[in-house]
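Undergrad: Sequence and predicted structure are below.
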Amino acid sequence: MKKLFLCFILIATATFQIYAQSFDRSVKTAENFEPSIPHPEQEKAITKKLADLEKKTGKKPNIVWLIVDDMGYGDPGCYGGGGAIGAETPNMDKLAAQGLKLTSCYSQQTCTPTRSAILTGRLPVRTGLIRPILAGDKITSNPWEDELSLAKILSDAGYYTLLTGKWHVGESIGMRPHDIGFDEYLGYYPAQKEISQGFDPRRYPDLVLNEERMKDFESIKPDDHLQHGWKGGKTEKVSQVKSLEDIGRADQVLTDFSISKIKDFAKSGEPFFLEHCFMKVHADNHDNPDYPGLSAAKYQYKNAIAEVDMHIGNIVKALTDEGLLENTFVFVTSDNGPQMDSWPDSGYTPFRGAKGTTFEGGVRVPGIAYWPGMIAPGSESNGVFDLMDLFGVSLRLAGVDRTTLPSDKYFDFIDQSSFLFLPEGKTNREAAYFWWGKEFMAMRMKEYKEHVKVIIPHSTHMYIDYATIEDVGLAPWLFNLYIDPQEKMPVGHRRSAWLATLGAKMKQHALTFKKYPPKNIGL
């Protein structure tokens, strides 16, 4: 009887493993890379398509990322917002209609983690860049010292690499964009609120109207200059923000610069990587005085959405006018969900949660891929896409073999070129993982989202300033996002057979940290 029971256990275990493996379609091709779903025919097709394009154009494709700060999933019209909620977005809507609209596109839960992840292809917990570096913070080491940025890889591969706009991934020497691989940088190191708070007596009277505290603030505040830097460290302070009008005009200044560089690229003929990071729509938003009341709503956040959309249209128009669009991959997204703590100076999401949480409202963002001739117009997909996958797509476009990346680091990106650029392309990503700082929180796999920790607000909209991280209790919270996109009713023990299978996938993820431990930089 004992032998019979043991035999039963072994058969049951083997059956579960086969069952779980068939559910988990991903395959590990190298120890230090995230497993991906194999699509052999799809892979063959994208290899040919990219080779045909390079034969036609005679050079590598250009890469343009347009990253809006804190824009909610529901802000653009093509995602259910737009004119219906007071700020039309005709340019983003047009790109979505003529390209690929991703409906399961994921960021990290706040800005610095996302901005570092897309440039390293690695989760922030691995690099140590787990949250913004704020005024008064003292980090213990430079996380970029042993990280290889996408900007450096592309620069070494013959691309001119340019970051315009907000950085927010460190402003000390060694951590600036032009220190970590970008050939050129024009922008502001911090978020716009960190600059504008020194000039806004209505929102910060206890700072602006208090001479003693303003002196104290001067010693810890982030740099408030428009910076122009070049690879090698040369840096010039172009101008200082001295008023709310200056910060209101910031995105116009940045857009004008990116457009001027696009014209230069057209003349030089060299391939380029442009990461244009808008200052807006991160609170605190202040109207561009040249475009007052730009939206129907007239609220400053809505005016900011309308202005950013206008700038996106002008950047794409410059690519068109300069004859570059045919050979340029454009991707529009947001670095995280809306910052509801600053309401009504904040965006909209139809999902639960907001910036700072790992519920869908904090991490599911717009993702629009646009490339005439390479992406079929009117495409839409709910395949899982992590913004880190832009790292893999960019390597592929530049012809960089991922096996040349350091073998002592674990990489979380997946090459999603075939997903984005082939008609009816399928996602190559099986799961997306969500962390808050050093805490593992949740995982999305297929239409399922399983939480082991959650962030609970203790007042309306207070997802950062008045929220706590809590363990889920007796069992993980498992949601089926197809029937419950707002994550209100767990189904783990009632309407799902996958609770244990998803848990096994999480354990596989956890094991990657055993051989490749995370860095601690003092945040």
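TA: Cool, got the structure. Numbers count the residues shown, from 1 in each chain.
Undergrad: When you work out contacts or count neighbours from here on, use the C-alpha atoms and nothing else.
TA: Noted.
Undergrad: Contact partners for residue 373?
TA: Residues in contact with residue 373, defined by Cα atoms under 8 Å, 6 or more residues apart in numbering, are residue 326.
Undergrad: Double-check that it belongs to a helix.
TA: No. Residue 373: not assigned to a helix; according to DSSP: H, G, I helix; E, B strand; the rest coil it is coil.
Undergrad: where's it relative to residue 148, distance?
TA: Counting by Cα to Cα, to the nearest Å, the gap from residue 373 to residue 148 is 32 Å.
Undergrad: now do residue 8
TA: 49 Å.
Undergrad: The two: which has the busier surroundings?
TA: Ranked by neighbour count (other Cα atoms under 10 Å), residue 8 and residue 148 place residue 148 first, with 16 against 12.
Undergrad: how about the nearest residue to the more buried one, chain neighbours excluded?
TA: In this structure, residue 148 finds its nearest non-sequential neighbour in residue 120, 6.4 Å apart by Cα to Cα, 6 or more residues apart in numbering.
Undergrad: neighbours around that neighbour, how many?
TA: Around residue 120 there are 23 residues (other Cα under 10 Å).
Undergrad: Check residue 41 too.
TA: Close neighbours of residue 41, defined as other Cα under 10 Å, add up to 10.
Undergrad: Doesn't it belong to a strand?
TA: No. Counting by three-state DSSP, residue 41 is not found in a strand; it is helix.
Undergrad: Contact partners for it?
TA: If you count contacts by Cα under 8 Å, 6+ apart, residue 41 has none.
Undergrad: Okay, it and residue 152: tell me how far apart.
TA: Counting by Cα to Cα, the gap from residue 41 to residue 152 is 32 Å.
Undergrad: A further structure is provided below for comparison with the first:
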Amino acid sequence: MAQKPNILFIVLDDFGVDQLTAYGYGGAAPARTPNLSAIARAGLLFRNAWAMPTCTPTRATFFTGRYPSSTNVLNAVVSSDLANSEISPYEVTVPKMLKTQGYVSALIGKMHLTGSDLDGSRNLPYGWQTMWKLGFDHFDGYLDGAPYPVDTRAGLSTFGSDVADGPYKCGFVPRAQFTGGADSGACYQATGSCENLAVGSDGTAPGRSCMERGGIFDPGQSCQSSVPSYIDFTAQNGYYTGEFIVSEADGSAVKVTASDPAGRGYRTTMETDRAIAWAKQQGGDKPWMLTLGYSAIHAPLQLPPKSLIADDTLGRNDPFVCFPGSDAEGAPAGQLSGVVDPRLITNLMTEAMDKEIGRLLVELGLASWNDDGTLNYQPEKTNTVVVVMGDNGTYVNSVKLTAPGQFDAARSKGSPYQTGVWVPLLVAGPMVKEPGREVPHMVNAADLYQLFGELAGADVAASVPADRPIDGQPMLAYLTDPGQAGIRATNFTEVGMNFTNPQATSTPFPCVIEAADTCLVFFPDKALCDDQSGVWYGPGSTVAGVPAPNGYSNCAQVSSFRVANGQDAVKVYPRAQKAVSDGTYKLVRVDRQNCPVDTSDIDSAQCSGYALTDEFYKIDTATPNPTLDRDVGSSQASPPIATATSTDGNAPVITGLNGEQQEAYDRLKAELDKRDEVASYNQNYDSVNCPGDGNRDFVVDQQDLDNWTELSRLNGGQSSWYDFNHDGKTDAADQAIIQQNLGRRCTPPAS
């Protein structure tokens, strides 16, 4: 019997179709991605693939086959969320399903499926063993949602203990021509070794060379017999450090910190190295699935090592990229670099990741290098299926704004519009017929659950409870049958708000993402807001006139302050957003809080009440410039055909459509209305629809008591899936809810 195929699943972070020339886009200055293009030529390019608008909902969807409103994983998980908004260990995840077919599974790098060990691990019941409980035999990655902020001190504690207090916004000491820079100095390693460095032959700053080697640079100094006390190896520095949790099939787990040599280096390279090491350890007696979650191109944007960039790539050898010299003479400080630099650095990060993807395939024996340096990839000669997908659209300051593509930075990651959810999906493998095809049909992140099961030979429908069917649709037929018609009638995406943990000590404050004209209250500190290219209005705000020391607490205050100071008010980030499309028409539903302006009493301004708005669009996936669901008044506007708003909590009704439009609208509205019902059912599951049923099998029984007993003893009895009253504790009050409802059988939602 032939060996089942291995599966290599590569997830790209904040990476929409706007970035890739393989899709016919990439803007006026596209990144070089020859290896991703080679995968597309050797396999299938899915032209119309959707993800969820943010990372955790998409990634949870990959591994459960369920839309966010079916699992309550509605937004990127942060330390102040309840565990109720994370993947439940009682779900039949992909690695659990594949285990029934003899597979061994590993997860490397970023996946952001769970809570973190920040703030006392309040939403991490199983601690560092979490990924093992979700079915992965090996995990070597990190629990947080992104690399930590850039250490602007460049590892020098002489600038203080806060990584945001230094002068080096790129994370390294620049050349002497810049303030605080140096053309020579000592490069210390976490091992205690040291090397004196000077400017490289290509003009590279020794501070950058040192950072690329995993070291910390002491400018203008020579190596000492011992590491100076102000060299700080404990702090993380964006993409050049990582805290990796390593857990194994037996449940054991350890943490590699930034002060460990194994936690220092360029993150994209470290992620690739770890993936190669695990795959090479597999003996060939069992098929494997390796999921590699790259951190790139998620913020913070940081220059990659020059060794991963072609000599003639724009920005590679420019010492002014990322430093103030890139500002045009006479332009307001930072204004030009704030537009140009992020996209240049994004291109460099993308090219570096593409090169590492090529190395991954070569070192795994799936491809080889041609004499001219291009990738020779012939998947039909392998027994491995390669799947590459983005987790959501590109983030605002990396979006390709120009032709080809002309995507919409104001409606990018975090929104259900095309720029926010339209992502690359490439699949190559030995069973792909007529490789090099484009598949025009709609597919969804949830469909990968079906694909992985189909590839492994699992009976997907029988793998999950009959009364909790998955949302994913079959995909394998697209690989094996070039004539396969579209399987999905509609595509769907959504994002909302997770359950907040009342026990959390961190409090989020307003951050304005000006490129998206949006105020959001997600981030608990200024450094995270800064990394997202935001303007912080919370404690320690540097905006002139914002009251010290506490700043503002809500977006009504922020808008009122801005208007009072001659600026425009900003939109508030919605509490829920959904969209559904039939491939031609698209219906977007936005549930946004009202945050009125009150310049007469800014401190007392409050947000109250919600407005529900439906927007009906016509879209396509054409090249070189697709029809996008852009806003009215934008430079390449594709405004909605019609809109409607309601403030009474009921879904609005759009009128005035022609026959074809009305037929499409009725169908799409019915789908959104159904998904609203599902969301409401699951958000109220613990309190109304099935209190006491923590494992979601629609019955409250002894198994629930046993599960509660286990979780109440873990992690100090903090937040878990058995925290029915959502107070951040798994305690006697939750046990009482189970006992009061023992024997209760609950009714699944009609859909």
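TA: Now that the structure is in, tell me what you want to look at. The structure presented is a predicted model; accordingly, all values stated were derived computationally and were not measured.
Undergrad: Can you tell me what the residue nearest to residue 148 of structure 1 aligns to in structure 2?
TA: Correspondence of residue 120 of structure 1 to structure 2, assessed by TM-score structural alignment: residue 64.
Undergrad: just checking, that match touches residue 95?
TA: No. Counting by Cα atoms under 8 Å, residue 64 of structure 2 stays clear of residue 95, with 9.9 Å between them.
Undergrad: Just the buried positions in the top helix by length along structure 1, please.
TA: Ranked by number of residues, the top helix in structure 1 under DSSP state H is helix 244-268. For helix 244-268 of structure 1, a neighbour-count test (16 or more other Cα atoms under 10 Å) marks 244-255, 257-259, 261-263, 265-266 as buried.
Undergrad: Who are the packing partners of it?
TA: In terms of contacts (3 or more Cα pairs under 8 Å, 6 or more residues apart in numbering; DSSP states H and E), helix 244-268 of structure 1 is packed against strand 160-165, strand 184-187, helix 192-196, helix 300-321.
Undergrad: Tell me the helix or strand right after that helix.
TA: strand 272-277 (DSSP states H and E).
Undergrad: mean shift of that next one relative to structure 2?
TA: In the superposition with structure 2, the average deviation recorded for strand 272-277 of structure 1 is 0.6 Å (mean Cα distance after the TM-score superposition for structure 1).
Undergrad: Show me how far that strand is from its chain's centre.
TA: How far strand 272-277 of structure 1 lies from its chain's middle: 14 Å, per Cα atoms, centre = their mean, to the nearest Å.
Undergrad: And stretch 264-279 of structure 1, by the same measure?
TA: Its chain's C-alpha centre and that of stretch 264-279 of structure 1 lie 19 Å apart, by Cα atoms, centre = their mean.
Undergrad: cool, stretch 427-436 of structure 2 as well?
TA: 27 Å.
Undergrad: buried sites along that stretch?
TA: Buried, per 16+ other Cα under 10 Å, within stretch 427-436 of structure 2: 427-433, 435-436.
Undergrad: quick one: which of those is nearest residue 576 of structure 2?
TA: Comparing these against residue 576 of structure 2 with Cα to Cα places residue 427 closest, at 31.4 Å.
Undergrad: For that closest one, give me its contacts.
TA: 39-40, 43-45, 385-388.
Undergrad: aligned partner of it in structure 1?
TA: Match for residue 427 of structure 2 (TM-score structural alignment): residue 369.
Undergrad: doesn't its match fall inside a strand?
TA: Yes. The assignment for residue 369 of structure 1 is a strand, going by three-state DSSP.
Undergrad: Apart from its chain neighbours, what residue comes closest to it?
TA: The shortest distance from residue 369 of structure 1 to any non-neighbouring residue, by Cα to Cα, 6+ apart, is to residue 331 (4.6 Å).
Undergrad: ok so, going back, between the buried residues of stretch 427-436 of structure 2, which sits nearest residue 530 of structure 2?
TA: When those are compared against residue 530 of structure 2 (criterion: Cα to Cα), the nearest one is residue 427, at 35.7 Å.
Undergrad: how much space between that closest one and residue 47 of structure 2?
TA: Separation of residue 427 of structure 2 from residue 47 of structure 2 (Cα to Cα): 12 Å.
Undergrad: Tally up the residues packed near residue 32 of structure 2, please.
TA: Based on other Cα under 10 Å, the number of other residues close to residue 32 of structure 2 is 22.
Undergrad: aligned partner of it in structure 1?
TA: Using TM-score structural alignment, the partner of residue 32 of structure 2 in structure 1 is residue 88.
Undergrad: which ones are touching the match of residue 120 of structure 1?
TA: 91-94, 446, 449, 470.
Undergrad: does residue 587 of structure 2 count as helix, strand or coil?
TA: Look at residue 587 of structure 2: counting by three-state DSSP, its state is strand.
Undergrad: Show me what it aligns to in structure 1.
TA: Here residue 587 of structure 2 is matched to residue 450 in structure 1, going by TM-score structural alignment.
Undergrad: so how far is residue 355 of structure 1 from that match?
TA: 19 Å.
Undergrad: now do residue 515 of structure 1
TA: Applying Cα to Cα to residue 515 of structure 1 and residue 355 of structure 1 gives a distance of 31 Å.
Undergrad: which of these two has more neighbours?
TA: A side-by-side neighbour count of residue 515 of structure 1 and residue 355, using other Cα under 10 Å, places residue 355 first with 27 against 12.
Undergrad: Three-state assignment for the more buried one, please.
TA: Going by three-state DSSP: residue 355 of structure 1 is coil.
Undergrad: which residue lines up with it in structure 2?
TA: In structure 2, residue 355 of structure 1 lands on residue 413 (TM-score structural alignment).
Undergrad: re earlier: now tabulate the helices and strands packed on helix 244-268 of structure 1 in a markdown table and tack on distance to residue 272 of structure 1 and mean neighbour count.
TA: Below are those laid out as a markdown table (distance: least, Cα to Cα, whole Å; neighbours: other Cα atoms under 10 Å):
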| stretch | distance to residue 272 of structure 1 | mean neighbour count |
| --- | --- | --- |
| strand 160-165 | 5 | 25 |
| strand 184-187 | 11 | 25 |
| helix 192-196 | 27 | 21 |
| helix 300-321 | 12 | 22 |
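Undergrad: could you dump the ones you listed to CSV with distance to residue 75 of structure 1?
TA: Below are those laid out as CSV (distance: least, Cα to Cα, whole Å):
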stretch, distance to residue 75 of structure 1
strand 160-165, 21
strand 184-187, 25
helix 192-196, 20
helix 300-321, 8
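Undergrad: ok, now which ones touch residue 235 of structure 1?
TA: Contact analysis of residue 235 of structure 1 by Cα under 8 Å, 6+ apart lists 227-229.
Undergrad: returning to what we had before: relative to the whole chain's centre, how far out is the longest helix of structure 1?
TA: 22 Å.
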